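Engineer: Mind folding the following:
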Amino acid sequence: MIERWLKEIKNVPGVKGVFIASGRGAVLHNEGLKINKKDLEDIALRALRISALFNEKDENVSEIELFWENLFILCRLSNNILLVTLCESPKILPLLRITLNVSLSHLLQEKKIIKMAHNHATDKTLVLRKGKFEEDELSLLSNL
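Structural biologist: Below you'll find the predicted structure:
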């Protein structure tokens, strides 16, 4: 069933692929992406680190938008699961958000995902120790 909901997202016109990552940045499932696992984990870690910065300020963030190598990335965070969608353009956001809402609600009911996410659960701020932010990112994040 996990593949079914990821394919629903992948079938939205303009979506290149989608993957699920744990709260530690480990890729749990990948649908349609020919990008190497290390790059996917780097994308996941970047989103998780941004989320952790908000968390340190007692603010929650459930969605993060990024650009990476001419692709628009939409990340959804929920229950130690990070759902990452890579798109050609942000123009598809309205339809994509509707699809993500439905798919994520079903994915969060999947026992396999819940178990994997539980096995990879961690304190949200621990991901701040992984990887490095670039200078321009640090200046933007300091304004939070």
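Engineer: only C-alpha atoms for contact and neighbour calcs from this point on.
Structural biologist: Fine.
Engineer: quick one, helices of this structure?
Structural biologist: 2-10, 37-56, 93-107, 111-119, 135-141 (DSSP state H).
Engineer: Can you lay out those helices as CSV showing distance to L83 and mean neighbour count?
Structural biologist: Formatted as CSV, the helices of the chain follow (distance: least, Cα to Cα, whole Å; neighbours: other Cα atoms under 10 Å):
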stretch, distance to L83, mean neighbour count
helix 2-10, 9, 19
helix 37-56, 9, 19
helix 93-107, 8, 16
helix 111-119, 11, 15
helix 135-141, 22, 10
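Engineer: to compare against the first, here's another:
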Amino acid sequence: MAQWHERRVARIGLRAAGLALLVSAWMDGIWLQHVVAASLPGEASPAQILIAALMFASASVGFMLAVVGAGLWAPVAVSDRWMAASPIPVARDLESTLFAMKPTLDDGSPHGIPAAPRDGAMSSHRHIRWSPAARAHPAASRPGI
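Structural biologist: Take a look at the predicted model:
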């Protein structure tokens, strides 16, 4: 059985709808021109923006339907390179890696606890980097706790 878009009536109808949308975009442009000419100079009113958006949408969809028509629903071949070999990660898959990161200071001390200064002077600033956590809870890796 043929798909709905493969029928002759659908192909002609889609192109006719595209031409009708192009005519609508032309009329929207004339309407927008009159609305802009009748308004005071300055910023665009919400009505003008809405008419311009309607004109843009009508022109875009109309041109697409008039030129491509039923070809919009034609199947396309996708190369093996772009086929998903592994599933695309979703938020619930990323939670374990997101919460497995912990801040450490550049001197290698874990959990943001500064190590004793090497030269006896305190640094005015510290650079924090993120590294994968070795354990689930930070207190579990501290000795004596």
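Engineer: TM-score for these two?
Structural biologist: The TM-score (TM-score structural alignment, normalised by the length of structure 1) is 0.22; 41 aligned residues with a Cα RMSD of 3.4 Å.
Engineer: would you list the helices of structure 1 in CSV and tack on distance to F72 of structure 1?
Structural biologist: CSV is the format used below for these (distance: least, Cα to Cα, whole Å):
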stretch, distance to F72 of structure 1
helix 2-10, 14
helix 37-56, 12
helix 93-107, 10
helix 111-119, 25
helix 135-141, 17
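Engineer: Which one of the ones you listed lies nearest to V84 of structure 1?
Structural biologist: helix 37-56 (7.4 Å; Cα to Cα).
Engineer: Run through the neighbouring helices and strands of the closest one.
Structural biologist: strand 27-31, strand 81-87 (3 or more Cα pairs under 8 Å, 6 or more residues apart in numbering; DSSP states H and E).
Engineer: For L22 of structure 2, see how far away A59 of structure 2 is.
Structural biologist: 5 Å (Cα to Cα, to the nearest Å).
Engineer: biggest helix in structure 2 by residues?
Structural biologist: Max-length helix for structure 2 by DSSP H is helix 8-38.
Engineer: Let me see the residues that make contact with the following helix or strand past it.
Structural biologist: Using DSSP states H and E, the helix or strand that directly follows helix 8-38 of structure 2 along the chain is helix 46-67. Identification of contacts with helix 46-67 of structure 2 by Cα atoms under 8 Å, 6 or more residues apart in numbering yields 14-22, 24-26, 28-29, 32, 35-36.
Engineer: Would you write a PyMOL line that selects the buried entries of the residues you listed?
Structural biologist: In PyMOL, a selection of the buried entries from those looks like this (16 or more other Cα atoms under 10 Å):
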select buried, resi 14+15+16+17+18+19+20+21+22+24+25+28+29+32
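Engineer: could I get the helices and strands packed on helix 37-56 of structure 1 as CSV with mean neighbour count and distance to L53 of structure 1?
Structural biologist: CSV is the format used below for the helices and strands packed on helix 37-56 of structure 1 (neighbours: other Cα atoms under 10 Å; distance: least, Cα to Cα, whole Å):
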stretch, mean neighbour count, distance to L53 of structure 1
strand 27-31, 17, 21
strand 81-87, 25, 16
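Engineer: In stretch 63-83 of structure 1, which residues are buried?
Structural biologist: I64, L71, F72, I73, L74, C75, R76, L77, N80, I81, L82, L83.
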